[in-house]
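Colleague: Got a sequence here, can you build the structure:
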Amino acid sequence: MATIKDVAAQAGVSISTVSHVLNRTRKVSEAARSRVEQAVRELNYAPNSVARSLKVNNTRTIGMLVTTNAHPFFAEVVQAVEELCFELGYSLMLCNTENKPERQLMHLRMLLEKRVDGLLVICTDTPPSLTELLQQHAQIPLVMLDWSRDNAFADIIHDNAQIGGYLAGKYLVEQGHKDVACITGHLHKGTSQLRLGGFVKALEEAGLSLPPAQVVEGDFESESGYRAMQQLLRQGFGCTAVFAFCDTMAFGAICAITQAGLRVPQDISVIGYDDVNMARFTSPPLTTISHPKRTLGRWALELLLKRIREKDHQPEQLELQPRLVVRESVCPPGSRDERLEA
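Modeller: Modelled structure (predicted):
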């Protein structure tokens, strides 16, 4: 089995140069880099990462706990993190928790055993058991994304959910909607409360209210959006617009509306939240509140690497600003009658 000495000899460079090329720790001339990479291929050299980590006390590996990378929102955040990891020469160990406490704890313990250099956590639920275990290992650099806001041992990145909800409500009001409904996420979560609060504020500024019967709780999955919209249609109060707290629930709501023989947006307008990639390709394309997922992922990793480098780093909170993305799933409530008359 080839060693790093063999690679250095074949490439005609020093062992330290080979190390810098492999670990991307220092700029090396293109000629030397090319010779090293060619020698690595010809010799089928594979670095001993375990030995290296014992020597330098790091593994150049990042651990990431995520609710599920099957969900479009999480998938896009994970993709951004993985891309930056690759650019910087880090490996990413991704663990799906499905919001199950036993899986969260099992995966976290495994990542700690693997001696990851730092942790990214993006779970819609952080139960006390997970928080306690994270606190017990506070020496591990940690960044929490999006849902978590209140702790003193981790850096936190989240979006301004209240402004996001306000933008959705303000746009519907500007389009002339007065009878509106909400399909929320879990109402015990701070993010859902903030989005709801911002939405209600926009309505109140226009002299409108949001009756409790017109607020249906979902769980950020498309099935819950579908069921919630069915419930709203059964109630028969005649809403002209619905704000879903994530795009996947908006997709489910659109399905329920069309299956009921109604049209989006002519009969009921729908606005979502997140601006996942597929939002552009629904029928009609979804108007939504953009949650900058790629920025969220890259900021998180950059902040984590800063925390890894700076041992006296003090916890930070960064906030992303959402924005309205107008497409074709919202129109003024009178559009239906005008088109029928035409």
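Colleague: C-alpha from now on. contacts and neighbour counts both.
Modeller: Fine.
Colleague: show me where the stretch 201-342 of the chain has helices.
Modeller: Along the stretch 201-342 of the chain, the segments classed as helices by DSSP state H, counting those that start in this stretch run 222-235, 247-259, 293-309, 335-341.
Colleague: The stretch 1-150 of the chain now?
Modeller: Counting by DSSP H, counting those that start in this stretch, the helices of the stretch 1-150 of the chain are 4-11, 15-23, 30-43, 49-56, 72-88, 101-113, 128-136.
Colleague: right, and these - which one's nearest Ile289?
Modeller: Evaluated over the helices of the stretch 1-150 of the chain, closeness to Ile289 peaks at helix 72-88, with 12.7 Å, by CA to CA.
Colleague: Let me know the angle separating that closest one from helix 15-23.
Modeller: Going by axes from the mean of the first three to the mean of the last three CA atoms, to 10 degrees, helix 72-88 is angled at 160 degrees with respect to helix 15-23.
Colleague: Second input sequence below; structure requested for side-by-side comparison:
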Amino acid sequence: MPITTKDIAKLANVSQSTVSRCLNNSPVISEKTKQRVLKIAQEQGFQFNASARSLSTSKTRTVGIICLKRMFDHDHDVHYLAWQDALIENLEHLEYDVIISLLKNRFTGQNNIRKLITARKIDGLIILQQELDTESMAILEEANIPYIFCKYLPTLCRTKDVDYVHVDQFKGGYLATQHLIDLGHKRILCISANVSGGEFERRTEGYKAAFQDNTLSFSSNPVLFGDATFHSGYQLIKDNRDALKGITAIFGQNDLMALGAISALKEMQINVPEDIAVVGYDNVKLCTYFQPYLTSIHQPFEEVALLTCKRLIESLTCGQSSVKQRLAVQPKLIIRESCGSKKKPRGL
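Modeller: So this is what the prediction gives:
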């Protein structure tokens, strides 16, 4: 049988109303009594009722995370679940509960942002979502709760004054390409993806800028588009052998596609990095599961998650500020085996 406030009151030798006030951090109770009651509650495994707390304090100490549907797809979870887990870890460290939800109920189509806000289940929202519809944006703007965008900034919000924390994707694309150019490569195939959110577009812009800054022709360097999965990277190489003529390096705009490309190259008896160098993006754990270990662009998602949570909690505790923040965290190049060293270009 779960322990109740009545049980805690008996153990602490105080009234049940005193226990309730302690749990709600009432200023009329001494700090010494609060700490004693809270210690007993914790030792007994007491779970405070969030709904009751919301009614008495208007606070649930719960944050909602609106995540991507692709986080539940096996082909993507290596990368995206790391972002979700980092957010949860930071919120739990700050002693906030977390509700994970998709933007809409997959069966009824009900808007979950509306549901969470109207049911008073959350104090604030972290939105890890590539795009938002006008209904969702209207709900957010009308609601009196703080929210922040993490990783993605939906198209509807790009001209709005909102809080947003992300990785500089342009810089990441530039770093990957510049590294290959520094190794002597001038013909670099780019494997990108046709997915929303703007990240791959920015990486491609960084890729092109590196060519321009090194006075190299971009027109002779093809860009192929897949869907960000391992199979996609594999199939793009298998289906476009002619595009590899003269190519000495490949920039895979995520690690799964880069690893898929390496798998296809091996089947085609093309050695990595001796014949073609490969660099990926995201720096997922799989980069060191297979040889050659994959050179990759590290997205510091831990730092992004920390800044996102701190900013949201700041808004919750100090009140929403009219001055919003857009914070860009810088990516890093992690050099491993898949790029080799400087060498003369080879042709197929």
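Colleague: TM-score for the pair, please.
Modeller: Put the two chains on top of each other and the TM-score (TM-score structural alignment, normalised by the length of structure 1) is 0.83; 330 aligned residues with a CA RMSD of 3.3 Å.
Colleague: aligned partner of Val279 of structure 2 in structure 1?
Modeller: Applying TM-score structural alignment, one finds that Val279 of structure 2 aligns to Ile271 in structure 1.
Colleague: In structure 1, what residue corresponds to Gly206 of structure 2?
Modeller: Here Gly206 of structure 2 is matched to Gly198 in structure 1, going by TM-score structural alignment.
Colleague: List the residues that contact that match.
Modeller: Applying CA atoms under 8 Å, 6 or more residues apart in numbering, we find Gly198 of structure 1 in contact with 161-167, 169.
Colleague: how about a cut-off of 6 Å?
Modeller: 162-163, 165-166 (CA atoms under 6 Å, 6 or more residues apart in numbering).
Colleague: Most neighbours among these, which one?
Modeller: In terms of neighbour count, Gly165 stands highest of the contacts of Gly198 of structure 1 at 29 neighbours, by other CA atoms under 10 Å.
Colleague: Would you mind measuring from that residue to Arg323 of structure 1?
Modeller: Gly165 of structure 1 sits at a distance of 10 Å from Arg323 of structure 1 (criterion: CA to CA, to the nearest Å).
Colleague: quick revisit: will you turn the helices of the stretch 1-150 of structure 1 into CSV that also has mean neighbour count and distance to Cys95 of structure 1?
Modeller: Below are the helices of the stretch 1-150 of structure 1 laid out as CSV (neighbours: other CA atoms under 10 Å; distance: least, CA to CA, whole Å):
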stretch, mean neighbour count, distance to Cys95 of structure 1
helix 4-11, 18, 32
helix 15-23, 17, 24
helix 30-43, 16, 31
helix 49-56, 11, 21
helix 72-88, 18, 11
helix 101-113, 16, 6
helix 128-136, 14, 14
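Colleague: okay, these in JSON lines with distance to Arg339 of structure 1 next?
Modeller: Shown next, in JSON lines, are the helices of the stretch 1-150 of structure 1 (distance: least, CA to CA, whole Å):
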{"stretch": "helix 4-11", "distance to Arg339 of structure 1": "73"}
{"stretch": "helix 15-23", "distance to Arg339 of structure 1": "63"}
{"stretch": "helix 30-43", "distance to Arg339 of structure 1": "64"}
{"stretch": "helix 49-56", "distance to Arg339 of structure 1": "66"}
{"stretch": "helix 72-88", "distance to Arg339 of structure 1": "34"}
{"stretch": "helix 101-113", "distance to Arg339 of structure 1": "52"}
{"stretch": "helix 128-136", "distance to Arg339 of structure 1": "54"}
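Colleague: between these, which one is nearest to Pro212 of structure 1?
Modeller: Across those, closest to Pro212 of structure 1 is helix 72-88 (CA to CA), at 27.8 Å.
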